[in-house]
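Q: please find the sequence and the predicted model below.
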Amino acid sequence: MSQLAQPSSPVLDIAPILDHGEWTSYQKRILFLVALVMVFDGVDAQVLSLSLSSISAEWGISRAAFAPVLGFSFVAMALGTALGGLLGDRIGRKWTLIASSVTFGLMTLLGALADDIVFLGACRVIASLGMGAAMPNVTAMLAEYTPLRRRSLALAIGMSALPFGGIVVGLLGAQILPALGWRSFFVIAGCAPLIVALTLIIGVPESLRFLVARGIKPAACLNIIRHLGHAVSLTTTLEDSGEAAAVKKASVRTLMASEYAGDTRVLAVAFFTVILSSYLMFTWSPSLFVEAGYSVSMSSASMALFSLGGLIGGVGGGWLFSRFGSRKTMLCMAAGALACCAALMVTPLQPAANSLPIITVSLLLLGLCVPGTQAILFVLAAQIFPTSMRASGVGLPAAFGRLGAVLSAFIGPWILASTGTRFFGFIAAMMLILFVALTLVRRHIARTANQGRSDARLNEVR
């Protein structure tokens, strides 16, 4: 019998270390580096939209010619989210995340060489596959390297890095596009994720829970545990009492045949409603306000308010999540979004009505509730599913939700054909569906803020 199988071989349960131990600087570094992926995911997702005017002027084509590129990119992002989740559960979170960063970074970089819409479109579609694949693996890494009492907040910060990337790219574009042109903008946006991928290779380990669940690379596992502040010997056997379920190869069939199938379906509906609503706001509400009589600068400011609300809602929602649990937090946010839509439905949008203060406050709160709910849906999903299917459990519902972005491109003109009543009424209907879906989630997460650290003896090798 091998040494590891002998009765005298020490056994270490990693669950108390990861769920109730100290939140070390090593774990915070992992949080920072994987959140950087989401920042530049947000940057690269908007680099084409911000460059459309410059590219159209250089090539002598209308911006409408780019509609198929944007549509196919949304589809590719949805496929990438599902594929990234499946790959993360099969080959590991770290290398799937690195591959996704390299993909969207390299394709954005190559886009700078484009001389026609076909080549640029191909680059953007492939880049979108990589962008979609990043998110489920970021959520899995954050969930598996953060103590339970801080997990919701860490996940919320990680997901809020995406809208923060939108703010960053807006600031960069305002400086780079007039001075250096769109090609330089693409080069800078493409190089950044490649640098981040290199730091992931050097500075981020594979998920410890994934390695232990798969029973691979025991030496690497022991090295990670040492970085977490625990002395272990080479003969130590690792187990994870927090993941007692049998490990199965991740697949759509496995997920939908499991006890988590019901929550997977409900989460898919929830993701669909918030992503559809968010993209309707980002894509079409500026046109709504311009047609109502406001200036282009005011319509841009309205989206800045909406984005700011999303950033606050994501981080603040994570904080509330840990103190009141997911059910109360998310139902209140869905109800808040419904109330904001109701206010905007009955508020005259024309400047002559002097309703700008109501519109401003409503847009800020709507951003807090809609993109904010989208961010913490990832927080919820990452904590519902076990390690063996966590990336898939996040990726598949989110991929279905991404189809809402595709649908927004087609229904936007229809709901803009009337007044703001129809536009915000449609979003209100989505928020009502979201509220119902959230009530049907079986595995809501209880409050975690007051869950103290486990006794130090729980972390000792027995």
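A: Arrived safely. Not measured: the values here are computed from a predicted model.
Q: CA only for contacts and neighbour counts going forward, please
A: OK.
Q: which strands and helices sit next to the longest helix seen in the chain?
A: Looking across the chain with DSSP state H, the single longest helix is helix 25-59. Judged by 3 or more Cα pairs under 8 Å, 6 or more residues apart in numbering; DSSP states H and E, the packing partners of helix 25-59 are helix 93-111, helix 117-144, helix 148-180, helix 182-203.
Q: JSON lines for these, including mean neighbour count and distance to residue 436?
A: As requested, those are arranged in JSON lines below (neighbours: other Cα atoms under 10 Å; distance: least, Cα to Cα, whole Å):
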{"stretch": "helix 93-111", "mean neighbour count": "25", "distance to residue 436": "32"}
{"stretch": "helix 117-144", "mean neighbour count": "26", "distance to residue 436": "24"}
{"stretch": "helix 148-180", "mean neighbour count": "21", "distance to residue 436": "22"}
{"stretch": "helix 182-203", "mean neighbour count": "20", "distance to residue 436": "38"}
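Q: quick revisit: if you count neighbours, what's buried in the longest helix of the chain?
A: For helix 25-59, burial by neighbour count (16 or more other Cα atoms under 10 Å) applies to 27, 30-31, 33-48, 50-52, 54-56.
Q: then stretch 320-340?
A: Buried residues in stretch 320-340, counted by 16+ other Cα under 10 Å: 320-331, 333-340.
Q: stretch 436-450 now?
A: By 16+ other Cα under 10 Å, the buried positions in stretch 436-450 come out as 437, 438, 441, 443, 444, 445, 447, 448, 449.
Q: in helices only, show me those.
A: 437, 438.
Q: columns distance to residue 431 on top of the buried residues of stretch 436-450, output as CSV?
A: As requested, these are exported to CSV (distance: Cα to Cα, whole Å):
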residue, distance to residue 431
437, 10
438, 10
441, 16
443, 20
444, 19
445, 21
447, 24
448, 26
449, 28
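Q: here's the one I want to compare it with:
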Amino acid sequence: MNTYRANPVEALQGASLAQRAASQDEKPMKPAPSIEIDTLVDGQKIGALVIRIVVLSLLVQCADGFDLAAMSYAAPELIRSWHFPPSELGPVFSAGLIGMAAGGPLFGYVGDHFGRRVAILLSTLVYGLFSLLIVASPDLHVMLALRFISGVGLGGLLPNTVALNAEFAPKRLRATLIIVMFMGLAVGGILPSVVATTLQHAFGWRAFFFVGGIAPLLLAVVLYFLLPESIKFLVTKKGASARATALAAQLRPDLGITPQTQLVVSTPNQGANSFSPKLLFADGLGWITLLVWVLFSAALVVNFFVNSWMPTLFRAAGLTSDQTAVTQAAYYVGAIVGGLVISRLIDRWGVVAIAAYFLIGCPVVAAIGTAGLSHAALTGVVFLTGACVLGSQLGMNAVTGMIYPTSIRSKGAGWASAIGRIVSTAGPVVGGWLIARHTPLAQLFLVPLVPLAIGGIGALALLYLCHRRFQGLRLHETAAGSRPRP
């Protein structure tokens, strides 16, 4: 009988294969570890990456503050050079605001769809280029058109810097870091006073737009090399996981993150491909969104009413150009102080701080028109006005960045800014109309009390709704997508 004998080599190979198969059955491959983005961000110690983002965003926001203040400083010289009544500048002021209103939703969509970094770069380039072209304006009609286009670029900065900073900031410091970033608005508002005392004597009103155009173009180069994209945005986009994990490793070197680490976003990525604001009213956000728009409008209309006409009115009241520059700068110094204070209040008490700022602002703004104030007293009142008015605006920027989830954050901030900018166009126009009617200062500065009071009442209503939605005073993104408790 023939007996088959296995080849010893084949037998060994078979045994080896069987052992490996058994080993694989006993020890299956472990999936790559995963980390939820909110946990990653909230557990960080503030390091170089976040500091770089806040500083770069602060520099970007300088453009917003510089733009409005620069036009205000240029106004008296323009009136003297081109010989037209002050009321004709109202539409020029408003053209920039209308451009910002268009740019907010447009670049909010770009930010949610293509990335915060891309939108910030494009916005900065558009604003810088068309601000520089204003230098060559032959008349108010051309200046109005260029102001509109530069405003479109400027309007795109707010929603995307808010979104970028909110998505890198830990929950415990989110409002603080967003408002620190928005200190750039106040710093930018101070810079035209420097231009007024150094360059205006040589270059006239054009000095403001030389600086306002060249600086953003140079900054765009810096942003291209140094500004990162949002980790949360990258995680929601296909093919961007390697960039996201590299940024996550910089943010949290303590976690030992590798290219195999899976990053997870808790909120779904819905709505980024839509320009419509429909999702801002979904999932219990309807009344909250409407109130956010009301508060943005109230803060901005008062800011632009007061800020657009203060230099012209102070010069007409007898202040020298240097005294006017100092008093105007006090408005933005007050904003820095008011913004820093409200940032900590929002992190702890939420919308309570917004309501307090609106209500305190009523008597403060009214005091600007008090007859017989010395220059020092007027400067002090303007300082407090900046703290309350711009402080409430900065606070609303932070609140908006905390209410909406990642997928619609830029859209939420962009539409809020747009609605606010549209309404705020009434500020310079109403101011110009009242000035043309020779309205006394005491009555002129009673007008902003109406939107301030509306803002205070609206903030109390928003406080109630946010308390229900977030189940407390503090605002945090983890609860932003949840429904309000019954």
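A: Thanks, I have the structure now. From a predicted model like this one, the values you see are computed outputs, not experimental measurements.
Q: how close are the two chains, by TM-score?
A: Put the two chains on top of each other and the TM-score (TM-score structural alignment, normalised by the length of structure 1) is 0.85; 436 aligned residues with a Cα RMSD of 2.9 Å.
Q: before we move on, back to that, and the helices and strands packed on helix 25-59 of structure 1: which comes nearest residue 351 of structure 1?
A: Closest approach to residue 351 of structure 1 among the helices and strands packed on helix 25-59 of structure 1 (Cα to Cα): helix 148-180, 26.3 Å.
Q: run the angle between that closest one and helix 182-203 for me.
A: 150 degrees (axes from the mean of the first three to the mean of the last three Cα atoms, to 10 degrees).
Q: mean shift of helix 148-180 of structure 1 relative to structure 2?
A: Its matched residues in structure 2 lie on average 1.5 Å from helix 148-180 of structure 1 after superposition (mean Cα distance after the TM-score superposition for structure 1).
Q: check the secondary structure at the equivalent of residue 350 of structure 1 over in structure 2 for me.
A: Matched to structure 2 by TM-score structural alignment, residue 350 of structure 1 sits across from residue 371. Of the three states, residue 371 of structure 2 takes coil under DSSP: H, G, I helix; E, B strand; the rest coil.
Q: check whether residue 371 of structure 2 really touches residue 445, as I assumed.
A: No: checked against Cα atoms under 8 Å, the pair residue 371 of structure 2 and residue 445 is beyond contact range at 11.6 Å.
Q: the two: who's more crowded?
A: residue 445 (22 against 11; other Cα atoms under 10 Å).
Q: apart from its chain neighbours, what residue comes closest to the more buried one?
A: Excluding its sequence neighbours, the residue lying closest to residue 445 of structure 2 (Cα to Cα, 6 or more residues apart in numbering) is residue 366, at 5.2 Å.
Q: now do residue 460 of structure 2
A: Leaving aside its chain neighbours, residue 460 of structure 2 sits nearest to residue 355 (6.0 Å; criterion: Cα to Cα, 6+ apart).
Q: now the one you found: how far from residue 295 of structure 2?
A: Residue 355 of structure 2 sits at a distance of 10 Å from residue 295 of structure 2 (criterion: Cα to Cα, to the nearest Å).
Q: what do you get for residue 309 of structure 2?
A: Taking Cα to Cα, one finds residue 309 of structure 2 at 22 Å from residue 295 of structure 2.
Q: when these two are compared, which one has more neighbours?
A: Per other Cα under 10 Å, whichever of residue 309 of structure 2 and residue 295 has more neighbours is residue 295, with 29 against 21.
Q: so who does that one touch?
A: When contacts are counted by Cα atoms under 8 Å, 6 or more residues apart in numbering, residue 295 of structure 2 is found next to 396, 455, 458, 459.
Q: residue 460 of structure 2 -> structure 1?
A: Checking TM-score structural alignment: residue 460 of structure 2 goes with residue 439.
Q: for that match, give its distance to residue 40 of structure 1.
A: For residue 439 of structure 1, the distance to residue 40 of structure 1 - Cα to Cα - is 34 Å.
Q: separation between the equivalent of residue 413 of structure 2 over in structure 1 and residue 85 of structure 1?
A: Using TM-score structural alignment, the partner of residue 413 of structure 2 in structure 1 is residue 394. Residue 394 of structure 1 is 7 Å from residue 85 of structure 1, where distance means Cα to Cα.
Q: shared neighbours of the two, which are they?
A: Contact criterion Cα under 8 Å, 6+ apart; residues shared by residue 394 of structure 1 and residue 85: residue 136.
Q: residues touching the counterpart of residue 143 of structure 1 in structure 2, list them.
A: Structural alignment (TM-score structural alignment) places residue 143 of structure 1 against residue 166 in structure 2. Counting by Cα under 8 Å, 6+ apart, residue 166 of structure 2 makes contact with 174, 178, 401, 402.
Q: what lines up with the third one in structure 1?
A: By TM-score structural alignment, residue 401 of structure 2 lines up with residue 382 in structure 1.
Q: looks like its match contacts residue 139 (just checking).
A: Yes: under the criterion of Cα under 8 Å, residue 382 of structure 1 is in contact with residue 139, at a separation of 6.0 Å.
Q: residues contacting the aligned residue in structure 2 for residue 336 of structure 1?
A: Structural alignment (TM-score structural alignment) places residue 336 of structure 1 against residue 360 in structure 2. The neighbourhood of residue 360 of structure 2, defined by Cα under 8 Å, 6+ apart, consists of residue 388.
Q: which secondary structure element is home to residue 360 of structure 2?
A: Assigned by DSSP states H and E, residue 360 of structure 2 belongs to helix 352-366.
Q: number of nearby residues for residue 240 of structure 1?
A: Neighbour tally, residue 240 of structure 1, other Cα under 10 Å: 17.
Q: whoops, residue 268 of structure 1 was the one
A: 22.
Q: next: residue 435 of structure 2.
A: 17.
Q: helix, strand, or coil at it?
A: helix.
Q: once you drop chain neighbours, what's closest to it?
A: In space, and not counting its chain neighbours, residue 435 of structure 2 is closest to residue 87: 7.2 Å by Cα to Cα, 6+ apart.
Q: isn't that neighbour up against residue 432?
A: Yes: contact status for residue 87 of structure 2 versus residue 432: in contact at 4.6 Å, counting by Cα under 8 Å.
Q: which of those two has more neighbours?
A: With neighbours defined as other Cα under 10 Å, residue 87 of structure 2 and residue 432 compare such that residue 432 has more, 22 against 19.
Q: the more buried one contacts residue 92, correct?
A: No: Residue 432 of structure 2 lies out of contact with residue 92 (Cα under 8 Å); the separation is 11.2 Å.
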